[in-house]
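Peer 1: below: sequence and its predicted model.
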Amino acid sequence: MVEMTPHTMAAPGTSIHYWTAGPRDGPLVMCTHGLSMDHRMFDAQVGPLTEAGYRVLTWDVQGHGRSKPLPGKFSVTAAAEHLHALMGELGRDRAVLLGHSLGGFVSQELLYRRPEAVRALVVVGNNSLTMPLSASRRILFRLSPLLFLLTSDKWRRKVVSEGTATDPESRRYAYDATSRLCKKEFFRVWAGLSRCMRPDPDYRIPCPALLTRGENDSAGSVKGDFRAWVEREPNGESAVVPDAGHNANQDNPEFFNRRLLEFLSSWVGEGAERPSSDRFG
């Protein structure tokens, strides 16, 4: 496993913990994890990316892992601004964004707000931030956090770990990561996620995009909405990861990494800009 260098960034009411690896002048890939996961969910991607010459950043989204406490309400918009601030910490103006589930929404939000900062977008197990939802689905999405508020912590950890991964090791990781959020934190993050959608029928992703999901992803409407989202995006490529669930990059890292590197080689590859002041080794 590649050794990553730990850092912290001050944020209002908390500290954001993040890790870097790879050549300082390589194209930057910023990895954002899903709900109740943490930076470790990209461990299987760090080695192949750094070996291919990319600078990699992973981080714990506020309220997750070591990025505690979670003061006030959680919002995807605030998380996107933290992601942009991390880009600045490395002296970069642009990056490739790789996001899983919640992290996919955070990455899409940053792209929506600051398109000039994003070289390419890769999402895993995610829905479109901007595709309009029916009234009934909007209501169900808003009410979904209550399910976890009304159930036990033990049930939450079991449901999340078994519902996100198919690989036994990935399930053990998901259970451990989820256990690091208390019930209140989990509810507040889910509540913020349920308010993140930006219905915009005319919006299209303005940069190269790779949309992926696991073959057996059963989380929400990811699988059901995938084809419509792919067909909507003129700049989008897609991949269904075989023998994988919601955490597809963990369940089948060999397939996922191969497709990821092919995509990055086509759209990023040579000619990467150099950072003005990447201060960290």
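Peer 2: Thanks, I have it. Residues are numbered from 1 along each chain as shown.

Peer 1: drop to CA atoms for contacts and neighbour counts, all remaining ones
Peer 2: OK.

Peer 1: mind listing what the nearest residue to residue 144 once chain neighbours are set aside touches?
Peer 2: Distance criterion Cα to Cα, 6 or more residues apart in numbering; nearest residue to residue 144, sequence neighbours excluded, is residue 194 at 7.6 Å. Contact partners of residue 194, counting by Cα atoms under 8 Å, 6 or more residues apart in numbering, are 141, 142, 144, 145.

Peer 1: for residue 173, give me its contacts.
Peer 2: Residue 173 makes contact with 41, 161, according to Cα under 8 Å, 6+ apart.

Peer 1: and it, what helix or strand is that in?
Peer 2: Here residue 173 sits within helix 168-179, counting by DSSP states H and E.

Peer 1: could you do residue 238 as well?
Peer 2: Using DSSP H and E, residue 238 sits in strand 236-241.

Peer 1: how far does the helix or strand following that strand sit from its chain's centre?
Peer 2: Next in sequence after strand 236-241, counting helices and strands by DSSP H and E, comes helix 248-251. Distance, stretch centre to chain centre, for helix 248-251: 13 Å (Cα atoms, centre = their mean, to the nearest Å).

Peer 1: and for stretch 46-59?
Peer 2: Using Cα atoms, centre = their mean, the offset of stretch 46-59 from its chain centre is 15 Å.

Peer 1: same deal with stretch 41-51?
Peer 2: Chain-centre distance of stretch 41-51: 14 Å, with Cα atoms, centre = their mean.

Peer 1: buried ones in that stretch?
Peer 2: Of all the residues in stretch 41-51, those buried under the rule 16 or more other Cα atoms under 10 Å are 41, 42, 43, 44, 45, 46, 47, 48, 49, 50.

Peer 1: same thing with stretch 142-151?
Peer 2: 142, 145, 148, 149.

Peer 1: and for residue 203, the neighbour number?
Peer 2: Number of residues near residue 203 (other Cα atoms under 10 Å) recorded here: 14.

Peer 1: got it, and residue 10?
Peer 2: Around residue 10 there are 11 residues (other Cα under 10 Å).

Peer 1: would you agree it is in contact with residue 18?
Peer 2: No - Residue 10 is beyond contact range of residue 18, at 11.2 Å (criterion: Cα atoms under 8 Å).

Peer 1: quick check: which element contains residue 99?
Peer 2: strand 95-100.

Peer 1: meant to ask about residue 162
Peer 2: Residue 162 belongs to helix 153-164, assigned by DSSP H and E.

Peer 1: can you show me the strands along the stretch 51-200 of the chain?
Peer 2: With strands called from DSSP state E, counting those that start in this stretch, the stretch 51-200 of the chain shows them at 55-59, 95-100, 118-124.

Peer 1: include mean neighbour count and distance to residue 246 when you put the ones you listed into TSV, please.
Peer 2: Shown next, in TSV, are the strands of the stretch 51-200 of the chain (neighbours: other Cα atoms under 10 Å; distance: least, Cα to Cα, whole Å):
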stretch	mean neighbour count	distance to residue 246
strand 55-59	25	19
strand 95-100	25	9
strand 118-124	25	8
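
Peer 1: one more to weigh against that first structure:
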Amino acid sequence: MVHLPETLDRPGATLRYQDTGGLGDAVVFTHGAGVDHTMFDAQFAAARDAGFRAVSWDLRGHGASDLHHGVRFRSEDALDDLAALIDHLGLRRPALVGHSLGGNLVQELARREHALAGRLIVVDSTWNAGPLTRMERFWLRLAAPSLAMIPASRLPKLMATASATTPDVIEYARRCFARMPKPVFLDVWRATAELVDPEPGYRSPVPLTLIRGAADRTGNIATAMPRWAAAEGIEEHVIPDAGHIAPMDAPDAVTEVILAALR
């Protein structure tokens, strides 16, 4: 795990982050549930080298960011953390890149406080405001109880295998999931579900880019993201041979789409 040199103290947590600084337009990378900031290493470096001010961080309870003893992971706290990081760094309408849970968070931040975001780039994440079928609602309610029944010793491998297509990325995901205590992981999963809040007619208040691994079978992403793109009248960028962690399964292809959006 790459060392994150900077810290930001928050209620119930200590966040770790990195910031290239500089005068370029800012882009903030927010990783997905259970993993850490290193999943965006290739895209972070490319944004930095292209002259952008690049920021990445570990969500509370993930990677190098601490979740204080006795504090549970909540979506509201993670959302406030992201807003606080943007404010702490004095970023003006940065582009927000979010993967999975990170994608849910950046959607919600733009929905509540769209002045904080200049652009959204959502990777392998479901549509927070999108309509849900009866079956999708059923599986959303069942997800956390189902995961709770899986033994802690088996959960990291099962989740990792479902998250990636390439052996190195599967192993990365397994190591990340193995570091997180099962009760925290279940809270993280519940938090992700809490951010799904259908609102008919809602459209993104800022420019939006959608990226999905062609082999992503997590939740309803494979069906929700095409519907989302159609509703917004934009292209959905589907990355061949990539799973849920598309930025690592196919780093060059994902980087190309992100840089094109940032430019």
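Peer 2: Done, it's in. Because the structure is a prediction, the values reported are computed rather than measured.

Peer 1: can you list contacts of the strand holding residue 238 of structure 1?
Peer 2: Residues from elsewhere that reach strand 236-241 of structure 1 (Cα under 8 Å, 6+ apart): 205, 208-215, 230, 248, 252, 255-256, 259.

Peer 1: one more pass at 7 Å, please.
Peer 2: Applying Cα atoms under 7 Å, 6 or more residues apart in numbering, the external contacts of strand 236-241 of structure 1 come out as 208, 209, 210, 211, 212, 213, 214, 215, 230, 248, 255, 256.

Peer 1: again with stretch 58-73 of structure 1
Peer 2: Counting by Cα under 7 Å, 6+ apart, 13-20, 30-32, 36-39, 79, 180-181, 185, 188, 192 sit against stretch 58-73 of structure 1.

Peer 1: ok, which stretches of structure 1 are helices?
Peer 2: Assigned by DSSP state H, structure 1 shows helices spanning 43-51, 76-89, 102-113, 135-143, 145-149, 153-164, 168-179, 183-193, 222-232, 248-251, 253-267.

Peer 1: which bit of structure 2 covers the first one?
Peer 2: So the one you mean is helix 43-51 of structure 1. Mapped onto structure 2 using TM-score structural alignment, helix 43-51 of structure 1 covers residues 41-49.

Peer 1: average offset of that stretch relative to structure 1?
Peer 2: Compared with structure 1 after fitting, stretch 41-49 of structure 2 deviates on average by 1.0 Å (mean Cα distance after the TM-score superposition for structure 1).

Peer 1: outside of stretch 210-219 of structure 1, which residues touch it?
Peer 2: With contacts defined as Cα under 7 Å, 6+ apart, stretch 210-219 of structure 1 is touched by 121-125, 163, 223, 236-246, 248.

Peer 1: report the buried members of these.
Peer 2: Among these, the ones that count as buried by 16+ other Cα under 10 Å are 121-125, 163, 223, 236, 238-241, 244-246, 248.

Peer 1: okay, now residue 152 of structure 2: neighbour count?
Peer 2: 14.

Peer 1: what's near enough to touch the aligned partner of it in structure 1?
Peer 2: Aligned by TM-score structural alignment, residue 152 of structure 2 pairs with residue 153 of structure 1. Taking Cα under 7 Å, 6+ apart as the contact definition, residue 153 of structure 1 lies against residue 183.

Peer 1: what's the distance between residue 153 of structure 1 and residue 181 of structure 1?
Peer 2: 10 Å (Cα to Cα, to the nearest Å).

Peer 1: again with residue 120 of structure 1
Peer 2: Relative to residue 181 of structure 1, residue 120 of structure 1 is positioned 30 Å away (Cα to Cα).

Peer 1: repeat that for residue 217 of structure 1.
Peer 2: Distance from residue 217 of structure 1 to residue 181 of structure 1, by Cα to Cα: 23 Å.

Peer 1: next one: residue 245 of structure 1
Peer 2: For residue 245 of structure 1, the distance to residue 181 of structure 1 equals 22 Å [Cα to Cα].

Peer 1: run a quick neighbour tally on residue 171 of structure 2.
Peer 2: 16.

Peer 1: burial count for the residue nearest to it when sequence neighbours are not counted?
Peer 2: Spatial nearest neighbour of residue 171 of structure 2, chain neighbours left out: residue 160 (7.1 Å); criterion: Cα to Cα, 6+ apart. Here the number of neighbours of residue 160 of structure 2 (other Cα under 10 Å) works out to 25.

Peer 1: tell me the contacts of residue 160 of structure 2?
Peer 2: 170, 173, 174.

Peer 1: can you flag the buried ones in these?
Peer 2: If you count burial by 16+ other Cα under 10 Å, the buried members of these come out as 170, 173, 174.

Peer 1: does the last one touch residue 154 like I think?
Peer 2: Same thing as residue 174 of structure 2. No - Residue 174 of structure 2 is not in contact with residue 154 according to Cα atoms under 7 Å; the separation is 10.1 Å.

Peer 1: and the buried residues of stretch 41-51 of structure 1 as a markdown table, adding distance to residue 199 of structure 1?
Peer 2: Formatted as a markdown table, the buried residues of stretch 41-51 of structure 1 follow (distance: Cα to Cα, whole Å):
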| residue | distance to residue 199 of structure 1 |
| --- | --- |
| 41 | 29 |
| 42 | 29 |
| 43 | 33 |
| 44 | 33 |
| 45 | 31 |
| 46 | 33 |
| 47 | 37 |
| 48 | 36 |
| 49 | 33 |
| 50 | 36 |
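
Peer 1: which among those residues gets closest to residue 57 of structure 1?
Peer 2: Nearest to residue 57 of structure 1 out of the buried residues of stretch 41-51 of structure 1 is residue 46 (Cα to Cα; 8.7 Å).

Peer 1: now do the closest one against residue 259 of structure 1, distance only.
Peer 2: Per Cα to Cα, residue 46 of structure 1 is found 14 Å from residue 259 of structure 1.

Peer 1: same thing with residue 227 of structure 1?
Peer 2: From residue 227 of structure 1 across to residue 259 of structure 1, the span is 18 Å (Cα to Cα).

Peer 1: the two - which one has more neighbours?
Peer 2: Shown here are residue 227 of structure 1 and residue 259; by other Cα under 10 Å, residue 259 has more neighbours (18 against 12).

Peer 1: show me what contacts the alignment partner in structure 2 of that one?
Peer 2: Using TM-score structural alignment, the equivalent of residue 259 of structure 1 in structure 2 is residue 257. By Cα under 7 Å, 6+ apart, the contact set of residue 257 of structure 2 is empty.

Peer 1: against residue 48 of structure 2, how distant is residue 257 of structure 2?
Peer 2: Here residue 257 of structure 2 is placed at a distance of 15 Å from residue 48 of structure 2 (Cα to Cα).
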